[in-house]
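1. quick one, fold the following:
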Amino acid sequence: MAPATAPAAPKQNPGNHFEDFRLGQVLRHATPRTLGAGDQALYTALYGSRFAPQSSDVFARDIGLPRAPLDDLLVFHVVFGKTVPDISLNAVANLGYAAGRFGAPVYPGDTLSAESEVIGLKENSNGKTGVVYVRTSGVNQDGALVADYIRWVMVRKKDPAAPAPPAVVPELPDAVGAEHFIIPGGLDLTAFDFTAAGSPHRWDDYAVGERIDHGDAMTIEEAEHQMATRLYQNTARVHFNQHAEGQGRFGRRIVYGGHIISLTRALSFNGLGNAVKLLAINAGTHAAPSFAGDTIYAWSEVLEKLPVEGRPDLGILRLRSVAAKDQPCDGFPFKDADGKYDPAVVLDLDYSVLVPR
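-> Below you'll find the predicted structure:
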């Protein structure tokens, strides 16, 4: 008689559930990704972003870069997408971001990879889900940092009876300190061409507390948000599987939150056209889900102005951009007296940018 053999382990990746995570666990994510000019072209087609350094090799060279870098948020989303099979395949929702930085510019031909460390765990009171906090770092083929950030995500438990780990919630900074900003080597905005950039506004033209209604709006199409999410190799089921999601809480596929961030950034060109380089994502909240058919409006507030020592050619603006669905932003009170978001608000993002002086 042949000896009994253990059943073969399943070959498909079921993703991690909340009880699979451990504090201090390091996850090296699969599938390094070489990015090309085609990725930038598709990104532009999806969002219509018009920022000059990412659009023109000539403009980029005139400000000290070797050629047009890829869009900072394209880089962020690709790094994020690497993490999904390990962190958020079984997620209910991606909840927020903190302490995000952008590092070395990424150019066509660069290869990105990512790893994450679990820095916090907290089971929810329903016993069916928990919140996982991770710090993710993305690097290029030379090991240079291109982006890092903290995010927290609500993940389903596979077994509601599984014991919960001790709750650990990391302390998160309100904003990235100026000493941690990474300004690309060689960048020089002295000869910045405001006409070619499409905006006359310098760092000095903005005032703390100023609120800018970006005016324009974009309607989310089902095919576009799924195409965008595939571009980032983000495999989260909630964005694609209508057969399953049709039976879920919302009855339809949820738009990847990063898609809203990129739409908001593209809309912000009208009023912030010279915010040419993202330095940090200080904090971010996906206040409500978005779906195909929603029309996204956005406005931004200047939270802070920071000069850069020894750099008379540029300054830093800390911005808060709020996106709402089917709700123009002019005069819109996005929070009530108790600090709760209006149901129309889908994104509240605090970030820092470089602007010519």
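2. can we go C-alpha only for contacts and neighbour counts from here?
-> Will do.
3. report the separation between Gln233 and Gly284.
-> As defined by Cα to Cα, to the nearest Å, Gln233 lies at a distance of 22 Å from Gly284.
4. ranges for the strands of this protein?
-> For the chain, strands defined by DSSP state E occupy the ranges 26-28, 33-34, 91-102, 111-123, 129-139, 145-156, 211-219, 277-285, 295-307, 314-325, 345-356.
5. so which of the ones you listed is nearest Ala167?
-> Nearest of the strands of the chain to Ala167, taken as Cα to Cα: strand 111-123 at 4.6 Å.
6. who are the packing partners of the closest one?
-> strand 26-28, strand 33-34, helix 72-87, strand 129-139 (3 or more Cα pairs under 8 Å, 6 or more residues apart in numbering; DSSP states H and E).
7. okay if I get those as TSV plus distance to Ser199?
-> Written out in TSV, the entries for these read as follows (distance: least, Cα to Cα, whole Å):
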stretch	distance to Ser199
strand 26-28	42
strand 33-34	32
helix 72-87	20
strand 129-139	32
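8. just say which of those is most tucked in.
-> Each of the helices and strands packed on strand 111-123 was assessed for mean neighbour count using mean count of other Cα atoms under 10 Å. The highest is strand 129-139, with a mean of 24.
9. count of neighbours near His286?
-> Look at His286: counted by other Cα atoms under 10 Å, it has 22 neighbours.
10. please apply the same query to Gly251.
-> By other Cα under 10 Å, the residues close to Gly251 number 12.
11. hang on, isn't it packed against Glu245?
-> Yes. The pair formed by Gly251 and Glu245 meets the contact definition of Cα atoms under 8 Å, at 5.7 Å.
12. one more, for comparison:
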Amino acid sequence: MTKASEGNFFEDFSPGMSISHAVPRTVTTGDVAMYSALYGMRFAVQSSDAFAQSCGLPRAPLDNLLLFHVIFGKTVPDVSLNAVANLGYAECRFLTPAWPGDSFHARSEVIGVRENSNGSTGIVYVRSTGYNQHGDAVLSFVRWVMVNKRDKTSPAPQTVIPELASHVPAGELAMPEALDFSRYDPVLAGSPYCFDDYEIGEKINHIDGMTIEEAESQIATRLYQNTAKGHFDAVLQRSSRFGRRIVYGGHVMNLARSLSFNGLANGAFVVAINGGRHVNPAAAGDTVYCWSEVLGKQPVAGRTDVGALRVRTVATKDKPCASFPDPATDDSGSVLLDLDYWVLMPRHCGEDRGESQ
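-> Sure thing, here's the model as predicted:
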């Protein structure tokens, strides 16, 4: 009997199955520095203790996408070790701030399965929740992933497809405790544009591009302890549908978030991901660009200092975004990511504007 695990295949999953994921993880300031080095993140609240303290927080919190990928990485050995591709996300809520020095573990529940028509793969839907060392839920999300079957002749399970919300309602967004944007400094943050300056339907070309390097994408994926074979095993992937290793979709997500600073620098916190999908795979050598559209705006009840902006960000490969390429109409295969999410922003940029409201 072998003591090594091959991971779960499609036929191992069934709705209602509960999975406790191994290896709790303490995230340190060293991990934060590595994350910043890999993506060039520049959002001020997460970059500076002093800036975070001016916004009422005790110190700079972990970037919420770093938290997301750490929790995601916990789930990979049990959910997607034998995946063909991670396909999408929904109902992602960041429930409470996370801080350097916190330790995290995760649990998942299978909420749906559907075998594909080819009989060799299927889609598995899971809801995963991350917890800190105190047992507090810090993050919850749904994802669906295409997983290989162990035995193509095994019978197809009964199809169960979960009903998922189209978006996280603005009224359910979790506000970081003690957050206060009344003294927010837009000059230090890097942009004069705040919540009241954005219009629904407005599109922003983030202009800059960033090329994916093989080494960086693999270091990043290891940072999250993500063990998915598709990102690491070049020998195995030669016979895959892609013929080579593919880049973890979360790496593209982080690059797009970093690039979006040019136009959304005051989008201080990602507080929810309404939905997202990896439209096409990325590989080393691809250059990522992105554009964003404002889908909605919601002032926070009882607050004059903060608002929630709903944003859609589309990332492309090797195709600058001046023409705002859309997954629905672009047939070139250049669109990598289509992500719908909420960010918190200060309502007003500048003390005089705040007092005039």
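13. tell me the counterpart of Gly130 of the first structure in the second structure.
-> When the structures are aligned by TM-score structural alignment, the residue of the second structure matched to Gly130 of the first structure is Gly122.
14. now what about stretch 139-147 of the second structure, what contacts it?
-> If you take Cα atoms under 8 Å, 6 or more residues apart in numbering as the criterion, stretch 139-147 of the second structure is touched by 9-10, 68, 80, 82-96, 121-131.
15. how big is the offset of that stretch relative to the first structure?
-> Average distance, stretch 139-147 of the second structure versus aligned residues of the first structure after superposition (mean Cα distance after the TM-score superposition for the first structure): 0.5 Å.
16. residues in the first structure aligned with that stretch?
-> The alignment places stretch 139-147 of the second structure over residues 147-155 of the first structure (TM-score structural alignment).
17. same thing with stretch 82-100 of the second structure?
-> Correspondence between stretch 82-100 of the second structure and the first structure is established over residues 90-108, with TM-score structural alignment as the criterion.
18. next, format the strands of the first structure as TSV and append distance to Thr195 of the first structure.
-> Putting the strands of the first structure into TSV (distance: least, Cα to Cα, whole Å) gives the following:
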stretch	distance to Thr195 of the first structure
strand 26-28	44
strand 33-34	33
strand 91-102	27
strand 111-123	33
strand 129-139	34
strand 145-156	29
strand 211-219	19
strand 277-285	18
strand 295-307	23
strand 314-325	17
strand 345-356	13
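19. of these, which is nearest Asp193 of the first structure?
-> Closest of the strands of the first structure to Asp193 of the first structure is strand 345-356, at 9.9 Å (criterion: Cα to Cα).
20. in the second structure, what stretch matches that closest one?
-> Strand 345-356 of the first structure corresponds to residues 335-346 of the second structure when matched by TM-score structural alignment.
21. mean distance between the matching stretch and the first structure after superposition?
-> Distance for stretch 335-346 of the second structure, averaged over aligned residues: 0.3 Å (mean Cα distance after the TM-score superposition for the first structure).
22. so what touches that stretch?
-> By Cα under 8 Å, 6+ apart, the list of residues contacting stretch 335-346 of the second structure from outside reads 181-182, 184, 194-195, 252-253, 266-282, 305-317, 325-327.
23. the aligned partner of Ile273 of the second structure in the first structure - how many residues pack around it?
-> Aligning on TM-score structural alignment places Ile273 of the second structure opposite Ile281 in the first structure. By the other Cα under 10 Å criterion, the neighbourhood of Ile281 of the first structure contains 24 residues.
24. hmm, Ile281 of the first structure is touching Ala99, no?
-> Yes. Under the criterion of Cα under 8 Å, Ile281 of the first structure makes contact with Ala99 at 6.4 Å.
25. joint contacts of the two?
-> When Cα under 8 Å, 6+ apart defines a contact, the residues bordering Ile281 of the first structure and Ala99 alike are Tyr149, Ala175, Val176.
26. under the alignment, what does the last one map to in the second structure?
-> By that I understand Val176 of the first structure. For Val176 of the first structure, the aligned position in the second structure is occupied by Val168, per TM-score structural alignment.
27. same check, this time on Leu267 of the first structure
-> With TM-score structural alignment as the criterion, Leu267 of the first structure lines up with Leu259 in the second structure.
28. show me what contacts its match?
-> Contact criterion Cα under 8 Å, 6+ apart gives His206, Asp208, Gly209, Met210, Tyr289, Cys290 as the residues in contact with Leu259 of the second structure.
29. need the contact list for Ala288 of the first structure.
-> Applying Cα under 8 Å, 6+ apart, the residues contacting Ala288 of the first structure are Pro343, Ala344, Val345, Val346, Leu347.
30. hmm, which two among those are most spread apart?
-> Set against one another by Cα to Cα, the contacts of Ala288 of the first structure have their most distant pair in Pro343 and Leu347, with a gap of 10.9 Å.
31. wait, doesn't His206 of the second structure sit right on Ser258?
-> No. His206 of the second structure is beyond contact range of Ser258, at 9.9 Å (criterion: Cα under 8 Å).
32. okay, now the counterpart of Ile63 of the first structure in the second structure: neighbour count?
-> For Ile63 of the first structure, the aligned position in the second structure is occupied by Cys55, per TM-score structural alignment. Burial of Cys55 of the second structure is recorded as 21 neighbouring residues (other Cα under 10 Å).
33. contact partners for the residue nearest to Cys55 of the second structure when sequence neighbours are not counted?
-> Of all residues not flanking Cys55 of the second structure in the chain, Asp180 sits nearest, at 4.9 Å (Cα to Cα, 6 or more residues apart in numbering). Applying Cα under 8 Å, 6+ apart, we find Asp180 of the second structure in contact with Cys55, Gly56, Leu57, Asp305, Val306.
34. of the residues you listed, closest to Ala156 of the second structure?
-> Lowest distance from Ala156 of the second structure to those (Cα to Cα) belongs to Val306, with 49.3 Å.
35. quick one: residues contacting that closest one.
-> Contacts of Val306 of the second structure (Cα under 8 Å, 6+ apart): Asp180, Phe181, Phe195, Pro299, Val300, Leu344, Met345, Pro346, Arg347.
36. same thing but 10 Å
-> By Cα atoms under 10 Å, 6 or more residues apart in numbering, the residues touching Val306 of the second structure are 175, 179-182, 194-196, 298-300, 344-348.
37. before I go, just wanted to say thanks for your time.
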